[in-house]
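*Asks:* Sequence first, predicted coordinates after that:
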Amino acid sequence: MIPFNKPYLTGNETKYIEDAVKSGKISGNGKYTQLCQTFFEEKYGFKKALLTTSCTDALEMAAILIDIQPGDEVIMPSYTFVSTANAFVLRGAKIIFADSNSQNPNIDVSTLESLISKKTKAIVPVHYAGISCDMDVIMDLAAKYNLYVIEDAAQAIDSFYTGKDGIKKPLGSIGHLAAFSFHETKNIIAGEGGMLAINDKRFTTRAEIIWEKGTNRSAFFRGEVDKYGWVDIGSSFLPSEIIAAFLWAQLENLESIQSKRKEIWNTYYNSLKDWASFNEVQLPFIPNFATNNAHMFYLVFNSLEQRTQIINKLKANDIMAVFHYLSLHKSPFYKEKHDDRNLVESDSYTDTLLRLPLFFELNPKKVIEIIINS
C-alpha cells in the first residue's frame, strides 16, 4: 500500500538521541533544545523561539500570553483543526468562526472586519497547506482595532509572505505570536512536537516563565537570579531533549527535505492540470503574495460523490488518500454556540477536498495514473 504519510528519517535521529541520553540531560532545555531554537531565531528572525511538546501547547501558551479571559472573542476559520479553537476555549473565549475563501481554504479576509466587536481580543489566521493568508489585511485590522494576531503556522515551516512593502517575510514572523507543529505528518518532524515563535518583545520574558511551569527557572540557570520560584501561571510545555535531538537531525536537512517535497508537489500539479480542467476539479491555488512549502497536495472536487469515487478508486489500488477538516462551527461541541451564519466555503471544503499522499520517499506516478484513469 502507498500510505498517505510516511515519516522520513535523515539517519542522524538515533545518533543524536543517544548523545542526548548519554549527556545525562534529557529533561529539556539542554543542548539540542538550544540548537533548534537558535536555528529558528537566526534563519527566520523570530525574536524568540521556544520548543513545545506540540503545536497545541504553543497555541495554549499564546492564549495565556495575550491574557484571554472568559467572554473574550477570538476570530478564526471554521475550516481548521480543533486545537486552533481549543486553546482559546480552555481560557473561556468565545470563538467567532469565519468562512474560507473560494480560491483556497484560508480565511476569507474580506469578512473579518464585520466579525470584529468590542469583545474581540485576537485574530488567528491558519496558513492552510503552508500557503500564506493575506497578512497585510489582517495586520492592518489588528492595528486599527488593537487586536492580537496569532498565526497558526502548524503547516507553514519555510513558507513566506510578500506584502505591500515588497519584503518577503517568513510565515510565523508576522503576527505577535505564532505556533508551529513538528507532528509526524509535517515537513519537518519530531514524532510530536511544536514551537512558539514570539515576535513581540512584550511577551519574551513571560513566555519563558509560562513555558517553565510558571517559574523563573531558566533565568536562574542563566545566573540572572539567585533562586527560582513560582512567579506566574504556566504548565509543562517544555519537551524533552530526546524530542529536540530528533528535531535537530531533521532541521540539519531542511533544504534537501524541502527540495524533494517540492519536486513531488510539482509532479502532481503538472501531471494533473489537464485532467483537473477537464473534470472541473480545482488544484491548489497559491496567491502571488505566497510561496509554496509543499506541505500538502490537495484536490477540490465539484461534489462529495466525485470525491468519494476517487477515494474508493485509489483505495482499491492500495493508495491511501484522505479528506481533511470537518467545519468546526458544525461540530457536536460547538454548533449550539455558533451564530446562524452559513459558512458556505468551509462546508464545501469539508465535502470536496481530498489530500493525496505526499512524503519524501514517494514516487507519485502511480497515484497520478490511477486518478487520471478513474
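*Replies:* Here it is on my side, so go on.

*Asks:* from here on, contacts and neighbour counts on C-alpha atoms
*Replies:* Noted.

*Asks:* L238 contacts T53, doesn't it?
*Replies:* Yes: shown here, L238 and T53 form a contact pair, counting by C-alpha atoms under 8 Å, at 6.2 Å.

*Asks:* Mind giving me the packing neighbours of the longest helix along the chain?
*Replies:* Counting by DSSP state H, the longest helix found in the chain is helix 254-278. Contacts defined by 3 or more C-alpha pairs under 8 Å, 6 or more residues apart in numbering; DSSP states H and E place helix 254-278 against helix 365-372.

*Asks:* here comes the other one, which I'd like you to weigh against the first:
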Amino acid sequence: MIPFNKPYLTGKETHYIYDAVNAGKLSGNGKYTQRCQEFFKERYGFGKCLMTTSCTDALEMAAILINIEPGDEVIMPSFTFVSTANAFVLRGAKIVFADSRADHPGIDESSLESLITAKTKAIVPVHYAGVACDMDKIMDLAEKHNLFVIEDAAQAIDSYYTGKDGVRRALGSIGHLAAFSFHETKNIISGEGGMLAINDEQFEKRAEIIWEKGTNRSAFFRGETDKYGWVDVGSSFLPSELITAFLWAQLENLDNIQVKRKDIWHAYSDKLKNLSNISFPIVPDFSTNNAHMFYLVCENIDDRTNLIKYLRDNEILSVFHYLSLHKSPFFVEKHDGRELKNSDNFTDRLLRLPMFYELTDSDLDKITSLIQKFYSF
C-alpha cells in the first residue's frame, strides 16, 4: 500500500532528543524551544514566537489574547478543521462561517464585509494547502472595522504572499496573530506540535504569561522580577523539549524537504495535466506554493468515491478532506441558514493524493497512471 502520508525523519531527531535528555531539561522553554523560536523569527520575519503543543493550542491562546467573550462574533471559512472554530467557541464566541472561493477552498474574501456586524471581533483566514488568502483585502477590512486578524497558517509554513505594495511576506507574518502546526501530516513535523506568532507588540508580554499557565515565570527566570505568581488566565501551552528537539532536526533540513515536496507536486501536475474530467489546485499570482498537498477536484461525489475505491483496490490510499463545519452535527442548528455552495462543493469533490518526502518516482508513475486509466474507462 502506498500510504497517504509517511512521516519523514532526517536522521538527527533521536540525536537531539538524546541530547535534550542528557541535558536534564525535559520540560518546556529549554534550549531547543528557544532555538526553534529564534529560527522562525529570523527566517520569516514573525514577531515573538512561542512554541506550543499543537496548532489548536496556538489558536486557543489567540482567542484568549484578543479577549473573546460570549456574544463576540468571529468570521472564518466553513471549509476548515474543527480546531479553527473550537478555539473561539470555547471562549463563548458565535462563529460566522464564510464560503470558500469558487476556484479555491480558501475563504471568499469578497464575501467578508457583508458578514461583519457590530459584534464582529476577528477574522480568521485559513491558508488552505499553504496557498495564501488575499491578505490585503482582509487586512484592509480589519483596519476599516477595527477587527483582529488571526491567520490559521497550520498548512502554510514556508509559503509567501505578495501584497499590492510588491512586498513578499511570509504567511503568518501579516495578521496580528498566527497559528502553525507541526503535526506529522505537515511539511515540517514534530509528531504533534505548533506555534503562535505574535506580530502585534501589544500581545507579546501577555502571550508569554498565558503560555506559562498564567504566571510571569519566564520573566522571573530572565531576572525581570524577583518572584513569580499567578497574574492572568493561562494554561500549559508550551511543549516539552523532546518535541522541539525533534522539530529542530526538521528545521535544519527545511530547504531540502521543501525542494523534494515541490518536485513531487510538480510531477503530479505534469503527469495529470491532460485530464479534462478533473480540476487542479489553483495558486493565485499573489501566493507561492509550499507543496503542502496535491489535490484533485472530481466531477461529483460519486466520481470521487469511485476513484478512492479504485486507487485503494490498487493499494494506493487517497483521502477526501474537510466536511463543511456549518453542516456538522454540532453546528448545523446554530448556522444562520446561508447556503455555502463552494464549501459544500469542495466537501463533496476534493480528493487528496499521497504526498510525502519518500514518495518515489515509481510511486508517482503508478498513482498517476492509475488515475489516467480510471478516467479512460
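*Replies:* Yes, it's here. Here the structure is a predicted model, which means the values were calculated and not measured.

*Asks:* immediately after the longest helix of structure 1, which helix or strand?
*Replies:* Next along the chain after helix 254-278 of structure 1, taking DSSP states H and E as the criterion, comes strand 298-300.

*Asks:* now that following strand: which residue numbers in structure 2?
*Replies:* Counting by TM-score structural alignment, strand 298-300 of structure 1 falls onto residues 295-297 of structure 2.

*Asks:* superposed on structure 1, where does the matching stretch end up, distance-wise?
*Replies:* Once superposed with structure 1, the aligned residues differ from stretch 295-297 of structure 2 by a mean of 0.3 Å; criterion: mean C-alpha distance after the TM-score superposition for structure 1.

*Asks:* List of residues touching that stretch?
*Replies:* For stretch 295-297 of structure 2, contacts defined as C-alpha atoms under 8 Å, 6 or more residues apart in numbering pick out I278, S279, F280, P281, F346, R349, L350, L351, R352, L353.

*Asks:* The fifth one pairs with which position in structure 1?
*Replies:* The reference is to F346 of structure 2. In structure 1, the residue matched to F346 of structure 2 (TM-score structural alignment) is Y349.

*Asks:* just the third one next, same as before
*Replies:* In structure 1, the residue paired with F280 of structure 2 is L283, using TM-score structural alignment.

*Asks:* before we move on, the earlier item: so which elements touch whatever helix or strand the match of F346 of structure 2 lives in?
*Replies:* Using DSSP H and E, Y349 of structure 1 sits in helix 344-352. Counting contacts by 3+ C-alpha pairs under 8 Å, 6+ apart, helix 344-352 of structure 1 packs against helix 304-316.

*Asks:* Just the element for the residue nearest the centre of structure 2, please.
*Replies:* Nearest to the mean C-alpha position of structure 2, by C-alpha atoms, centre = their mean, lies A154 at 1.3 Å. Take DSSP H and E as the rule and A154 of structure 2 turns out to sit in neither a helix nor a strand.

*Asks:* Near E109 of structure 2, how many other residues are there?
*Replies:* Counted with other C-alpha atoms under 10 Å, the neighbours of E109 of structure 2 add up to 20.

*Asks:* picking that back up, and the contacts of stretch 295-297 of structure 2, which is closest to D165 of structure 2?
*Replies:* P281 (25.6 Å; C-alpha to C-alpha).

*Asks:* what's around Y269 of structure 1, how many residues?
*Replies:* When neighbours are counted by other C-alpha under 10 Å, Y269 of structure 1 registers 18.

*Asks:* Then V281 of structure 1?
*Replies:* Residues near V281 of structure 1, counting by other C-alpha under 10 Å, number 21.

*Asks:* Y44 of structure 2 now?
*Replies:* With other C-alpha under 10 Å as criterion, Y44 of structure 2 counts 17.

*Asks:* Test my guess that it contacts A170.
*Replies:* Yes: contact criterion C-alpha under 8 Å: Y44 of structure 2 and A170 qualify, at 5.7 Å.

*Asks:* shared neighbours of these two, which are they?
*Replies:* Taking C-alpha under 8 Å, 6+ apart as the contact rule, Y44 of structure 2 and A170 both touch D158.

*Asks:* all strands for structure 2, in order.
*Replies:* With DSSP state E as the criterion, structure 2 has strands at 48-52, 73-77, 94-98, 120-123, 148-152, 160-162, 168-170, 177-181, 194-198, 295-297, 350-352.

*Asks:* Y268 of structure 2 is nearest to which of the ones you listed?
*Replies:* It is, among the strands of structure 2 and with distance given as C-alpha to C-alpha, strand 295-297, at 9.4 Å.

*Asks:* Give the buried residues for that closest one.
*Replies:* Y295, L296, V297 (16 or more other C-alpha atoms under 10 Å).

*Asks:* Leaving out chain neighbours, which residue sits closest to Q103 of structure 1?
*Replies:* Leaving aside its chain neighbours, Q103 of structure 1 sits nearest to F285 (6.2 Å; criterion: C-alpha to C-alpha, 6 or more residues apart in numbering).

*Asks:* next one: R312 of structure 2
*Replies:* Of all residues not flanking R312 of structure 2 in the chain, S318 sits nearest, at 7.4 Å (C-alpha to C-alpha, 6+ apart).

*Asks:* What about that neighbour, how many residues nearby?
*Replies:* Quick note: S318 of structure 2 (other C-alpha under 10 Å) scores 22 neighbours.
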